[in-house]
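>>> sequence first, predicted coordinates after that:
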Amino acid sequence: MTVTESKILADRIEDLLPQTQCTKCGYPHCRAYAEAIAQGEASYNQCPPGGAEGIERLATLLGKPVIPLNLDNGVERARPVAFIDENLCIGCTLCMQACPVDAIVGAPKQMHTMVAELCTGCDLCVPPCPVDCIEMIPVTGDKTGWDAWSQQQADAARARHDGHRTRLAAEREAAEARAAAKRAAAASANAPAPAARVAGPAPTEPAVPAVEAVGTAAAPATDAEAKKRAVIQAALERARAKKAENAAQGLGPRNTTDISAATQAQIDEAEARRRRLGIANDSSESTPKQDVDQPKKS
């Protein structure tokens, strides 16, 4: 199969996937899974949201027999929607960063809300939550797989995911440009000044000490940053207290197992940003990585 043929086949396979972007297939998104199937690197029975009908669709396209869903990837189920408990949410934004279709609305230190009409039921927002305030609630009754998910919903989720990836790429490029500008400015500031020509004494005004000038300009920014960190730290302290209270009642976190590698990478990236900001972290806020030898649960 040529590269062109593989791409065309991947396009046709992707059209048959439910576009929940849940990563349960073992790939970071539906497009990557479609390409893996087209290249013979993955089986066509690894998509729980598509279920038995999804496997049948892919088998027909590929000219292969219908086979059971691989239970290592999950089970076919009613489609759930994420519900965020407003009383527990601390506005950490980790769920927003994990959502592949931008279905969560909120801001740092503000309560977040799930837009139910946009939620694909992917579960990716659940593991990152440090206060265990997200619950997946089935909303389709006995309907599962494609019976619980329409082609219109799949097309809309695909468009939102494409927009999500485009936005993240633009943000990365902007961040890299800002970092490059800062490095250039620092290099320019640290470069030795050209030697002054000797032309006799000239009247000069008393120089303002450089450290004093910089300190005066930086003071407001430093105060604002310190206040921001204090507010975030206070929110995390409240979260710790709530988690300790739940643990004392035997209600410890439920969302700390079966985390995919893609989701764990998102969590690690967010935690790294928090460390760069100087926000304290301890074991009570971290989400343990999934043991590679531990069998996956649905």
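Arrived safely.
>>> for the rest of this, base every contact and every neighbour count on C-alpha atoms.
Fine.
>>> show me where the stretch 151-298 of the chain has helices.
Per DSSP state H, counting those that start in this stretch, the stretch 151-298 of the chain carries helices over the ranges 151-190, 210-248, 261-276.
>>> could you check the angle helix 261-276 makes with the second one?
So the one you mean is helix 210-248. 130 degrees (axes from the mean of the first three to the mean of the last three CA atoms, to 10 degrees).
>>> check which residues of helix 210-248 are buried.
Residues of helix 210-248 classed as buried under the neighbour-count rule (16 or more other CA atoms under 10 Å) are 229, 232-233, 235-236, 239-240, 243.
>>> of all the residues you listed, which two lie farthest apart?
By the measure CA to CA, R229 and K243 form the most distant pair in the buried residues of helix 210-248, at 20.8 Å.
>>> show me where the stretch 1-150 of the chain has strands.
Applying DSSP state E, counting those that start in this stretch to the stretch 1-150 of the chain gives strands spanning 80-84, 104-105, 113-114, 134-138.
>>> show me the contact partners of the first one.
To tie it back to what came earlier, the one meant is strand 80-84. 112-114, 116, 119-121, 123, 125, 133-140 (CA atoms under 8 Å, 6 or more residues apart in numbering).
>>> the third one now?
Counting contacts by CA under 8 Å, 6+ apart, the residues outside strand 113-114 that touch it are 82-84, 103-106.
>>> let's go with 10 Å and repeat that
Outside of strand 113-114, the residues within contact range by CA atoms under 10 Å, 6 or more residues apart in numbering are 81-86, 89, 95-96, 102-107, 134.
>>> ok, so of those, who is nearest A221?
Nearest to A221 out of these is A107 (CA to CA; 21.0 Å).
>>> and that closest one, how many neighbours does it have?
A107: 13 surrounding residues under other CA atoms under 10 Å.
>>> for comparison:
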Amino acid sequence: MQGNGLSLRPPGIQASIPRCLASCLQTIPLPSPDPHRIDRIDQLLPQTQCTQCGYPRCREYATAIAAGEADINQCPPGADITIGALAKFTGKPPKPLNPENGVVEPKVLAVIDEPACIGCKLCIKACPVDCIVGAEKRMHTVIERECTGCKLCVPVCPTDCISLVPAPAPDSAEPPSRWPAFSLDQTRKARRMVEQKLAREAEEEDRKQAKRIDHRRRIMKREIELALARKRSERKKKLDQQKTARNR
């Protein structure tokens, strides 16, 4: 209530109301992006899974764009083609590639110097699309057709036996994609392979977690059994001492 231009509300309460509203607004969760919209944006990315956009996979970058958390010019492999497609889809104006995310380069192919390979499997773990095959302590090799040129295998190799060479052009008999360096089948398969790898890794982690839980339960059960055994031993010892004292 106010009168003669004076507020009857205590100053402390009056000042706390805007802060309270701001705090409440910060705690309200934002709606999740529409999965269909994320799918559409993901289809406009070349699926190299190279992480240059600042996200671990193309799908995460698409999710960030859909949520308004990432700009449309963060994909060097897609370059102007991707930027133009994203601009048209999102309604944002086209803009140059952000140099902080890299520069436009020709597509490359990873090649392993097989005699120098020690079979450490680090490149297999790093490859987002499972295009490197080989067993532990055995020679590894790259499936040329499935390599996206992400370069993620190079820095993890302890023997520097992985080099990058210009990638061959896609087979002209295959349906083309919007990117000249990739066929439509290559982009689709890359998306499918990364999804399969993520699902497999999640299953492996679930199995490891189940083993860890089972191991902890076994340890806890053993500790309980030992504690009960100690208590029984102490009780028996005490009863024996009492019995001995009575017999004296």
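Looks like it arrived, so ask away. Model, not experiment: these values are computed from the prediction.
>>> need the helices of the stretch 151-298 of structure 1 in a markdown table (columns: distance to A196 of structure 1).
A markdown table is the format used below for the helices of the stretch 151-298 of structure 1 (distance: least, CA to CA, whole Å):
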| stretch | distance to A196 of structure 1 |
| --- | --- |
| helix 151-190 | 17 |
| helix 210-248 | 19 |
| helix 261-276 | 41 |
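>>> now do the helices in the stretch 1-150 of structure 1.
3-15, 30-38, 51-62, 94-98.
>>> give me the number of residues near E203 of structure 2?
For E203 of structure 2, the count of nearby residues is 12 (other CA under 10 Å).
>>> and it? What does it align with in structure 1?
Under the alignment defined by TM-score structural alignment, E203 of structure 2 is paired with A170 of structure 1.
>>> run through the residues that contact its match.
For A170 of structure 1, the contacting residues are E176, by CA under 10 Å, 6+ apart.
>>> which residues are in contact with G51 of structure 1?
Contacts for G51 of structure 1 (CA under 10 Å, 6+ apart) come out as 18, 45, 68-70, 74-77, 144-147.
>>> next, format these as a markdown table and append distance to D223 of structure 1.
Below are these laid out as a markdown table (distance: CA to CA, whole Å):
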| residue | distance to D223 of structure 1 |
| --- | --- |
| P18 | 49 |
| N45 | 55 |
| P68 | 60 |
| L69 | 56 |
| N70 | 55 |
| G74 | 49 |
| V75 | 52 |
| E76 | 52 |
| R77 | 51 |
| T144 | 53 |
| G145 | 53 |
| W146 | 54 |
| D147 | 55 |
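>>> which of these are buried?
Using 16+ other CA under 10 Å as the burial test, the contacts of G51 of structure 1 include 18, 45, 69-70, 74-77, 144-146 as buried.
>>> go through the helices of the stretch 151-298 of structure 1 and name the closest to G40 of structure 1.
Closest of these to G40 of structure 1 is helix 261-276, at 21.5 Å (criterion: CA to CA).
>>> what range in structure 2 does the closest one sit on?
Against structure 2, helix 261-276 of structure 1 falls on no residues (TM-score structural alignment).
>>> mind giving me the packing neighbours of that helix?
Here helix 261-276 of structure 1 touches helix 94-98, going by 3 or more CA pairs under 10 Å, 6 or more residues apart in numbering; DSSP states H and E.
>>> from the chain's centre, how far out does the helix it packs on sit?
Its chain's C-alpha centre and that of helix 94-98 of structure 1 lie 5 Å apart, by CA atoms, centre = their mean, to the nearest Å.
>>> mean per-residue distance, it to structure 2?
Helix 94-98 of structure 1, aligned to structure 2 and superposed, deviates on average by 0.7 Å (mean CA distance after the TM-score superposition for structure 1).
>>> wait, what's in contact with the residue most central in space within structure 2?
Compute the mean C-alpha point of structure 2, and by CA atoms, centre = their mean the closest residue is P56, 4.9 Å away. Listed by CA under 10 Å, 6+ apart, the contact set of P56 of structure 2 reads 49-50, 128.
>>> which of the contacts of G51 of structure 1 sit farthest apart?
Every pair in the contacts of G51 of structure 1 was compared (CA to CA); the two farthest apart turn out to be N70 and D147, at 19.2 Å.
>>> so what corresponds to G106 of structure 1 in structure 2?
Aligned by TM-score structural alignment, G106 of structure 1 pairs with G134 of structure 2.
>>> distance of the closest residue to that match other than its chain neighbours from I162 of structure 2?
Setting aside the residues directly before and after it, G134 of structure 2 is nearest to H140 in space (CA to CA, 6 or more residues apart in numbering), at 4.3 Å. According to CA to CA, to the nearest Å, H140 of structure 2 and I162 of structure 2 sit 10 Å apart.
>>> now swap in P94 of structure 2 and tell me
P94 of structure 2 sits at a distance of 36 Å from I162 of structure 2 (criterion: CA to CA).
>>> now S233 of structure 2
From S233 of structure 2 over to I162 of structure 2 the distance is 64 Å, taken as CA to CA.
>>> about what we covered before: adding distance to V211 of structure 1, write the helices of the stretch 1-150 of structure 1 out as JSON lines.
As requested, the helices of the stretch 1-150 of structure 1 are exported to JSON lines (distance: least, CA to CA, whole Å):
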{"stretch": "helix 3-15", "distance to V211 of structure 1": "59"}
{"stretch": "helix 30-38", "distance to V211 of structure 1": "53"}
{"stretch": "helix 51-62", "distance to V211 of structure 1": "65"}
{"stretch": "helix 94-98", "distance to V211 of structure 1": "38"}
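>>> now stretch 80-94 of structure 1: which residue numbers in structure 2?
By TM-score structural alignment, stretch 80-94 of structure 1 lines up with residues 108-122 in structure 2.
>>> that stretch: end-to-end distance?
Termini of stretch 108-122 of structure 2 sit 20 Å apart (CA to CA).
>>> and that stretch, how far out from the chain middle?
24 Å.
>>> residues of that stretch that come out buried?
For stretch 108-122 of structure 2, a neighbour-count test (16+ other CA under 10 Å) marks 108-112, 117-121 as buried.
>>> which of those residues lies closest to G68 of structure 2?
Nearest to G68 of structure 2 among the buried residues of stretch 108-122 of structure 2, counting by CA to CA, is V108 at 30.9 Å.
>>> distance-wise, check that closest one relative to F182 of structure 2.
The value you get for V108 of structure 2 to F182 of structure 2, if CA to CA is used, is 11 Å.
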